[in-house]
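[1] Just to be clear, the model below is a prediction. Sequence and coordinates:
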Amino acid sequence: MLGVSGPIAYGIVAENMPQKDMKVCFLGSYCVGKTSITQRFVKGRFDEEYISTIGAAFLSKSLFFQNIEYRFALWDTAGQERFRSLAPLTYRSAAAALIVYDITKQDSFDEVDFWLSELRREGPEGILIYVIGNKVDLEAFRVVDQDVAEKFAQTKGAFHFHTSAKTGQGVEEMFFNLCQMDFTKTSLKENGCMHHQNTVDVSNSSNSDANNGGHRDRCRCRNT
């Protein structure tokens, strides 16, 4: 029996369905909520008592989308500068990288460009990159302009999402979108449409605004 921790499955969950392993790394400054997002996604909870990550931590969870089981291996990296040398060990073989910033801290957003540059230089070809504005439950204290952040991500060929690890807003949608984008990219490759293109067009993809009212397919989740 599959444990349900979210919406119903999109499509039919069949036995012996294809599986796809997806390594995803979390990058970003100290105390932006990387660990809290992974905990919310995998365990469905938010811990008020913050414990900083030392080095890197690992969690896993599966999503079912388009009759494929996407098996996520989530690598949560420490945000302190002294641990930055460990980050390439997680993102060099990753299918996707989620760069998280705190919408109430401008310096955390300023660091996003550093990680984008690192991923473009050292990351694998075709890696999906997401820029995540976390802590939208603190909207009243926002200092990072939403439009600026979204346009910045788009100019860098990255997806942009807003999340709240505390309330859960946008977290499942973000991972659902990751499945959708990977499925689209794989389909394009199989149909010979991508050639040497290394990124998926994000102009029509879901973003933080679309999460609040746009059309959304559904998925089923389980912890592994």
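    Nice, I can see it.
[2] hey, let's count contacts and neighbours off CA atoms from now on
    Will do.
[3] Can you tell me the SS state at the spatially most central residue of the chain?
    For the chain, residue 98 is the residue whose C-alpha lies nearest the centre (C-alpha atoms, centre = their mean; 4.4 Å). Look at residue 98: counting by DSSP: H, G, I helix; E, B strand; the rest coil, its state is strand.
[4] and here's the other structure:
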Amino acid sequence: MSNLYGDYNQKIDYVFKVVLIGDSAVGKSQLLARFARNEFSVDSKATIGVEFQTKTLSIDHKTVKAQIWDTAGQERYRAVTSAYYRGAVGAMLVFDMTKRQSFDHMARWLEELRGHADKNIVVMLIGNKCDLRSLRAVPTEDAQEFAQKENVFFMETSALESTNVETAFFTVLTEIYRIISKKTLAANDELDPNGNSGLLKGTRIIVSNQELQTERKGGCCG
């Protein structure tokens, strides 16, 4: 796990919290591992509760720390993970393109997300496991239609082959940056008497030991 309080020698301009949501075993943890560490594990276990990792990258000459939260997809953990939508500025809605049911559940996950998150949150629909072409159960057109109807981004990815993973995260983070930087420009016209803008340049997230629970148990996730 990355050090939340690391990068002491590096000026961080923004911290963006992004949540990964979707059914269990659609590959959320593998997408995160591929993006954050460029790793893929063939025997990944089911995520219990919530885990997160960070990755620092440059957008428009600004240093952005992406804090990606991986939420367990199992039904019994949904009441626990709902609290972790708080403060999120981006979300990846992940389904497995070989499992129609995981796509059919996207409307419910999106409804839950919008019920807990900021209304301006940047959302991308992710059709994962596009390497399993012969097993496809969700036509690209169906996902595109859903994304267009709900006004969210859409991309097909493969954590195994590293297809579009970095592009998907970078697209979301760049859009978040575009929205936040516009707000910063607007806030410059509303300085306090000391000449300081009231807008924070990032989000400080306080993490308790309970929230850092990373216990794992058996189960397969692609």
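    Cool, the structure landed. Since the structure is predicted, the reported quantities are computational estimates derived from the model, not experimental observations.
[5] Am I right that the residue nearest to the centre of structure 1 is in contact with residue 33?
    No. Using C-alpha atoms under 8 Å, residue 98 of structure 1 makes no contact with residue 33, being 11.6 Å away.
[6] average offset between the lengthiest helix in structure 1 and structure 2?
    Looking across structure 1 with DSSP state H, the single longest helix is helix 171-190. Superposed on structure 2, helix 171-190 of structure 1 shows a mean distance of 1.9 Å to its aligned residues (mean C-alpha distance after the TM-score superposition for structure 1).
[7] Quick one: name whatever helix or strand follows that helix.
    strand 220-223 (DSSP states H and E).
[8] Just give me how far that following strand sits from the chain centre.
    The chain centroid and the centroid of strand 220-223 of structure 1 are separated by 16 Å under C-alpha atoms, centre = their mean, to the nearest Å.
[9] For structure 2, just list every one of the strands.
    14-21, 46-47, 50-59, 62-71, 90-96, 122-128, 153-156, 216-217 (DSSP state E).
[10] Give the aligned equivalent of residue 130 of structure 1 in structure 2.
    Under the alignment (TM-score structural alignment), residue 130 of structure 1 pairs with residue 124 in structure 2.
[11] need the contact list for that match.
    91, 92, 93, 152, 153, 154, 155, 168, 172 (C-alpha atoms under 8 Å, 6 or more residues apart in numbering).
[12] repeat that with 7 Å
    With contact taken as C-alpha atoms under 7 Å, 6 or more residues apart in numbering, residue 124 of structure 2 is in contact with 91, 92, 93, 152, 153, 154, 172.
[13] Find me whatever residue is spatially closest to it, sequence neighbours aside.
    Counting by C-alpha to C-alpha, 6 or more residues apart in numbering, residue 153 is the residue found nearest to residue 124 of structure 2 once chain neighbours are left out, at 4.3 Å.
[14] The one you found: how many residues sit nearby?
    For residue 153 of structure 2, the neighbour count with other C-alpha atoms under 10 Å is 19.
[15] how much space between the aligned residue in structure 1 for it and residue 46 of structure 1?
    With TM-score structural alignment defining the correspondence, residue 153 of structure 2 maps onto residue 159 in structure 1. Separation of residue 159 of structure 1 from residue 46 of structure 1 (C-alpha to C-alpha, to the nearest Å) stands at 24 Å.
[16] Ok, residue 60 of structure 1 next?
    17 Å.
[17] residues in contact with the aligned partner of the residue nearest to the centre of structure 1 in structure 2?
    With TM-score structural alignment as the matching criterion, the partner of residue 98 of structure 1 in structure 2 is residue 92. Applying C-alpha under 7 Å, 6+ apart, we find residue 92 of structure 2 in contact with 19, 20, 21, 123, 124, 125, 126.
[18] Translate residue 13 of structure 2 into the numbering of structure 1.
    In structure 1, residue 13 of structure 2 lands on residue 19 (TM-score structural alignment).
[19] my guess is its match meets residue 68, correct?
    Yes. Contact between residue 19 of structure 1 and residue 68 holds when scored by C-alpha atoms under 7 Å: they sit 5.6 Å apart.
[20] which one of those two has more residues nearby?
    Neighbour count, other C-alpha under 10 Å: between residue 19 of structure 1 and residue 68, residue 68 has more, with 21 against 13.
[21] Would you check how far apart the counterpart of that one in structure 2 and residue 10 of structure 2 are?
    Matched by TM-score structural alignment, residue 68 of structure 1 corresponds to residue 62 in structure 2. Shown here: residue 62 of structure 2 relative to residue 10 of structure 2, a distance of 11 Å by C-alpha to C-alpha.
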